[in-house]
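Undergrad: What follows is a predicted protein model with its sequence.
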Amino acid sequence: MRRPPLVSMRLHGAGHHGRIVAATVEAAAADLGLTTPQAAQLATAAGAVARAVHLRGFADPADAALHVTVGRHGHRVVVHVDDTGLPFDWRDAEDLDGAVLQRAVTDGWVDEIHHRWRGRDGNRTVLARHLDPGRDLRLDPPATTSEPPEPADQPSIADLDDVADTRLATPDDADGICRLTWRTYEATYQHDEYYQPDRLAAMLADGTQVSFVTPTTDGEIIGHSAILVTEPDAVVVEAGRAMVDPRYRGHHLMSRPSELRKTWFAEHGILALAGAAVTAHTRSQRDAPVCSVLLGFLPPIEFAGIDGTASTVREAVVGGFIPMAPIPPQEVVLPERDAEVVRGIYADVHLDRTERPPADPASGTLSQLDVSVRADLGHAVVTAHAIGVDLPDELARRVDAIRAADIAVTYLDLPMDDPAVSWAADRAAEAGWIFAGVLPLEHHGVDVVRYQHLGDLAVDPDAIHLRADQARALLAYVLAQRGATP
């Protein structure tokens, strides 16, 4: 159950909005658990957003209207700044306080920044700072566990009489999940909360993460998978964070939560499961077709007990889409340059899609772009809500700013209900973007085609291990474009 915000305030007209917002956020963030320096840093970033909105979002600052909330979501303090002004780009070096917010990302003042244009509802800028994580297993590793059982001649979970039924996790399971993470990855897993029991427990308590755990009869957690719920009314949820205790690999533990997940999906109106599987090994990859290959998506990681997974380059992942209920038909516009591979993905996933003809954007139309930055994972996503003739320039500005903030990879999502999607894909390719894949239903129930901008990022094809021929064919298509990228 998500908590209501601690602070909700509205500001109208001319005034020192930045100063008021900064002071309020600093006090609220400290009350919600940030240290004094952390609260001050988050407040500085929030004040910069408020000043940019006040002076850049409205033709007359006297018309400015902001709604600011400060609350705790999971183990994060989150600030929402909503306004009904004109879209603005806080990353623009020429825009007011752009340098402040860029420093907020680079120096770790905030862990996440998301800027979203919501049409008639205006802009929403979200700033998130993680609370003190408490105990960290990377600094205090758990004790060595017992010896593994003998491998089964014909691996089956039925061969293990010490494994209990898979169940939904509770906050009390956070410590056991973190211990499992250590046994699986040692100190190399990319999601910090999986070493920090207090932080993970908060996520389980407020519903931002739903976990399925397989314990032994003694209560030790040996298998885990999770669902990440970003929006309360989402019809597609992210699945992942799958791990199995190295002592129990080869016994099909990952198949155990499937029926429990199906029940949860039906109860919550979920249409499909989306997720990303690592490519350092194939054990977490499914037999189902993949829809995308995202190069450099994660920092380098290593898996304990799996030879050959150590790498110095960023980790590629493959994205999948698994329907859990009938998926409604949809009309889509395909990017002509990648139309055949997109059709192949739709056929592999068995989605009913009718093609519409493409068109160039109308003269004078402007793009509407969101930016979401995951500083902890080192990547950003730019989402196009509307494609205008200014898209090439707008994309270039954002990529320059993202790279200046030491973010390694940027992804671009183009909605496939926009007739200009093919024109946009061509313009993106001219600027060095390459194909990544299709994300069904990703944009408010509309499919998106994703492209990726890697810059000079090193990619090691030999470090990418895929389970299925279909996935290998998609990787080959992506790498061929990478080789042709200027």
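TA: Nice, thanks for sending it over.

Undergrad: going forward, measure contacts and count neighbours with C-alpha atoms only.
TA: OK.

Undergrad: For whichever strand or helix holds residue 383, buried residues please.
TA: According to DSSP states H and E, residue 383 maps onto strand 379-386. By neighbour count with 16 or more other Cα atoms under 10 Å, strand 379-386 contains the buried residues 379-386.

Undergrad: next up, a second structure to put side by side with the first:
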Amino acid sequence: MDDTISPEITTLALEDIPHLIECVRRCYGDSYPNPIMYDAAKLTDAIVTKKIHSIVAKLGNNQIIGHCALTFNGSENASPEAGKMMVDPNYRGHHIAELIAKKRIEIAQSLGLPGFWTECVTNHPYSQHEMIAFNAKETGLFIGDVPTTIAMQGLQNFSDTRMSLLAFYLPLKDRPHNIYVPSQHTEHLNALLTSVNLQRTISNVSTPGIGKTKLRTEIDSKDQVANISVDYIGADLIASVKTELQKLESLNIASVYLDLPITQNAAAHAYIELEGLGFFWGSWIPHFSTKGDILRLQKIYQTVNVNEIICAREQGEEVKKFVISEWERVSKK
């Protein structure tokens, strides 16, 4: 291996998609959790429709040795997920991840995004350090999100417990607005706001929803996780979520996420009601939608060894402690 490599850092060209899939296999074998990364047709569609903005590190022979992306979850998603980060095991130690992550920020800025969020593995601190270096801040923890079947080549892999992911947010520009959360979470949310340096007006007013709830459910059967996205908080929110949970629980789901739009004035009341169904704080995601922030709540069905969660710094530890304490509190209800 050449110690003086200088790959081209660029957006993914459609003709390089087969080379990207080869890189995924060198990094993960067949264990990468997102099947789109093995599917040339679906990757092509995602790139063409700009659902995914892919950045790669590419050698002169067209070999791709690194990849990361911004992935949008629909047209209403204002702050996309920054993920799909991988570096060829044969080229680690050359700051490839840092180079492509820097390019990803430039792409986000060129798109005029308010920021982006990401999930970092907690079986080691390396990816957390990369986000911290770019001034991203810890905003939540998703407990037991990743199954034990994923294997990263050349890195310490998981035990027999599902792995948790630490959520980070990187702000690029703020769009201040009102948010509604229960009073017991104001202190924690204010600490996060200070850390990320965003401006919000927090209200604890508990207003029930009116009308009919609008929500969508997506299932990832491979990872055994599901996500319920609430578009509108209606009077029948709890009944609607119960119906969704009944369907999901028959599928041996490990965890369910629920995206609560906290820009709606019924959000604080809804949060308390959702705790009665076993949902608890996962992560605050600023500017997730074009309408503003969400809280991603979580409900867990499998045991997780939280002692294996490694945080890169004290801020991460504080977020970890808060989320685990919320899990414990809600579990006792």
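TA: Structure's in. What do you need? Just so it is clear, the model here is predicted, and its values are computed rather than measured.

Undergrad: Distance to residue 373 of structure 1 for the buried residues of strand 379-386 of structure 1 - can I get that in TSV?
TA: Output for the buried residues of strand 379-386 of structure 1, formatted as TSV (distance: Cα to Cα, whole Å):
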residue	distance to residue 373 of structure 1
379	6
380	4
381	7
382	9
383	11
384	15
385	17
386	20
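
Undergrad: Closest to residue 256 of structure 1 out of those?
TA: residue 379 (32.0 Å; Cα to Cα).

Undergrad: Can you tell me what that closest one aligns to in structure 2?
TA: Alignment note (TM-score structural alignment): residue 379 of structure 1 maps to residue 225 of structure 2.

Undergrad: which residues does the closest residue to its match other than its chain neighbours contact?
TA: Excluding its sequence neighbours, the residue lying closest to residue 225 of structure 2 (Cα to Cα, 6 or more residues apart in numbering) is residue 255, at 5.1 Å. By Cα atoms under 8 Å, 6 or more residues apart in numbering, the residues touching residue 255 of structure 2 are 144-145, 224-226, 298-302.

Undergrad: By neighbour count, which of these wins?
TA: Among the contacts of residue 255 of structure 2, the one with the most neighbours (other Cα atoms under 10 Å) is residue 298, at 26 neighbours.

Undergrad: Surely that residue is within a helix?
TA: No. With DSSP: H, G, I helix; E, B strand; the rest coil as the criterion, residue 298 of structure 2 is strand rather than part of a helix.

Undergrad: That one and residue 277 of structure 2, how far apart?
TA: As judged by Cα to Cα, to the nearest Å, residue 298 of structure 2 and residue 277 of structure 2 stand 10 Å apart.

Undergrad: Residue 105 of structure 2 too?
TA: Look at residue 105 of structure 2 and residue 277 of structure 2: by Cα to Cα, they are 38 Å apart.

Undergrad: Tell me which of these two has more neighbours.
TA: Set residue 105 of structure 2 next to residue 277 and count neighbours by other Cα under 10 Å: residue 105 wins out with 19 against 16.

Undergrad: Next, format the contacts of residue 255 of structure 2 as TSV and append distance to residue 265 of structure 2.
TA: Below are these laid out as TSV (distance: Cα to Cα, whole Å):
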residue	distance to residue 265 of structure 2
144	31
145	29
224	32
225	28
226	25
298	21
299	23
300	27
301	30
302	33
